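>>> Okay, sequence plus prediction incoming.
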Amino acid sequence: MDGQKQSYYINIQSNDIFRDPYEGDWNFKIEATESQVNALERLFDRNEETDWESYFRSHIPYLEYHHQPQNREYDQRMLLIYTMLFYLGDEKTRSHIRKMGILNEDPAYIQHKSF
């Protein structure tokens, strides 16, 4: 049943993925297979780990943000998360992400990518 898409509701700040729109606050609606949602969960999990690493490193004053490899990785993962949300999202989700202006690629191209 992995190939069947279902609706999911994403809270980007808390990294929550809901199956029901009434489970919690959400920002984006997507239509995704179970494996696509699992990939998104892994990206969220890795970003949470990086958040903790950054928190602890932030207490060392001589380490600058842009010199930390985990910060670049975090930024790249966030871009990938938004790309996946754009690709899997409904029109409202895609419109919101377009307005954010964070994707460098042509959104029409992104729609044809496979995750």
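Received it, and whenever you're ready, just let me know what you need.

>>> Only C-alpha atoms from now on, for both contacts and neighbour counts.
Will do.

>>> Need the three-state assignment for His96.
helix (DSSP: H, G, I helix; E, B strand; the rest coil).

>>> Could you tell me how many residues sit around Glu41?
16 (other CA atoms under 10 Å).

>>> Wasn't it part of a helix?
Yes - membership of Glu41 in a helix is supported by three-state DSSP.

>>> which ones are touching it?
Glu41 makes contact with 15, 17, according to CA atoms under 8 Å, 6 or more residues apart in numbering.

>>> how far away is it from Ile60?
Going from Glu41 to Ile60 by CA to CA, to the nearest Å gives 30 Å.

>>> same check, this time on Tyr74
On the measure of CA to CA, Tyr74 and Ile60 end up 19 Å apart.

>>> who are the neighbours in contact with the nearest residue to Ile12 once chain neighbours are set aside?
Leaving aside its chain neighbours, Ile12 sits nearest to Asn27 (6.7 Å; criterion: CA to CA, 6 or more residues apart in numbering). Residues counted as contacts of Asn27 (CA under 8 Å, 6+ apart) are 9-12.

>>> next, the one to line up against it:
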Amino acid sequence: MENKKTYYISVGNGQISQVKTADTYNFEIYANDEEITKLREYFDQAYVEDLGSFVRSHVPFVEYHHNSNNDRYDEQLQKAYKMIYDLGNHETKELVAQMGIINGL
């Protein structure tokens, strides 16, 4: 049997917490340890790609749409949001759907 716990997610800083604190969180999800590990991987990879985009931003002749770091960053966030949607409570599912960032919702 899956042992799901409640987690509070802040996408902007990649925070995943089991403690509902005064800090801002965006979404509430129910996940097991494997699912949280996978979500953490998406956030970590997005961070790596974001750093690559930062370095690229100092090269003025490379346009945004020609930067593969941006594409990979967007892809990781798409995966994270899809997972948050799949694991989220009703309110989380509604919020993610309203954002319109996941194709097919």
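Arrived safely. Only a predicted model underlies this, so the values are computations on that prediction, with no experimental measurement involved.

>>> quick one, which of Tyr74 and Ile60 of the first structure is more surrounded?
The residue with more neighbours, out of Tyr74 of the first structure and Ile60, is Tyr74; 20 against 9, by other CA under 10 Å.

>>> Pretty sure that one sits against Glu49.
No - using CA atoms under 8 Å, Tyr74 of the first structure makes no contact with Glu49, being 9.6 Å away.

>>> After superposing, tell me the mean distance of the one helix or strand Asn70 of the second structure maps to to the first structure.
Assigned by DSSP states H and E, Asn70 of the second structure belongs to helix 68-87. On superposition with the first structure, the mean distance recorded for helix 68-87 of the second structure (mean CA distance after the TM-score superposition for the first structure) is 0.8 Å.

>>> For that helix, name the packing helices and strands.
strand 27-31, helix 33-56, helix 90-99 (3 or more CA pairs under 8 Å, 6 or more residues apart in numbering; DSSP states H and E).

>>> Buried residues of stretch 93-105 of the second structure, list them for me.
Buried residues in stretch 93-105 of the second structure, counted by 16 or more other CA atoms under 10 Å: 93, 96-97.

>>> Need the distance between the two termini of it.
Span of stretch 93-105 of the second structure from end to end, CA to CA: 10 Å.

>>> Give me the residues contacting that stretch.
By CA under 8 Å, 6+ apart, stretch 93-105 of the second structure touches 78, 81-82, 84-86.

>>> Correct me if wrong, but Asn103 of the second structure is in a strand.
No - counting by three-state DSSP, Asn103 of the second structure falls outside a strand, being coil.

>>> Any figure for the gap between the aligned partner of it in the first structure and Tyr82 of the first structure?
Counting by TM-score structural alignment, Asn103 of the second structure lines up with Asn104 in the first structure. According to CA to CA, Asn104 of the first structure and Tyr82 of the first structure sit 11 Å apart.

>>> Doesn't Glu2 of the second structure belong to a helix?
No - counting by three-state DSSP, Glu2 of the second structure falls outside a helix, being coil.

>>> coming back round to it: how about the contacts of stretch 93-105 of the second structure in a markdown table, adding neighbour count?
Converted to a markdown table, the contacts of stretch 93-105 of the second structure look like this (neighbours: other CA atoms under 10 Å):
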| residue | neighbour count |
| --- | --- |
| Gln78 | 17 |
| Tyr81 | 22 |
| Lys82 | 20 |
| Ile84 | 24 |
| Tyr85 | 23 |
| Asp86 | 15 |
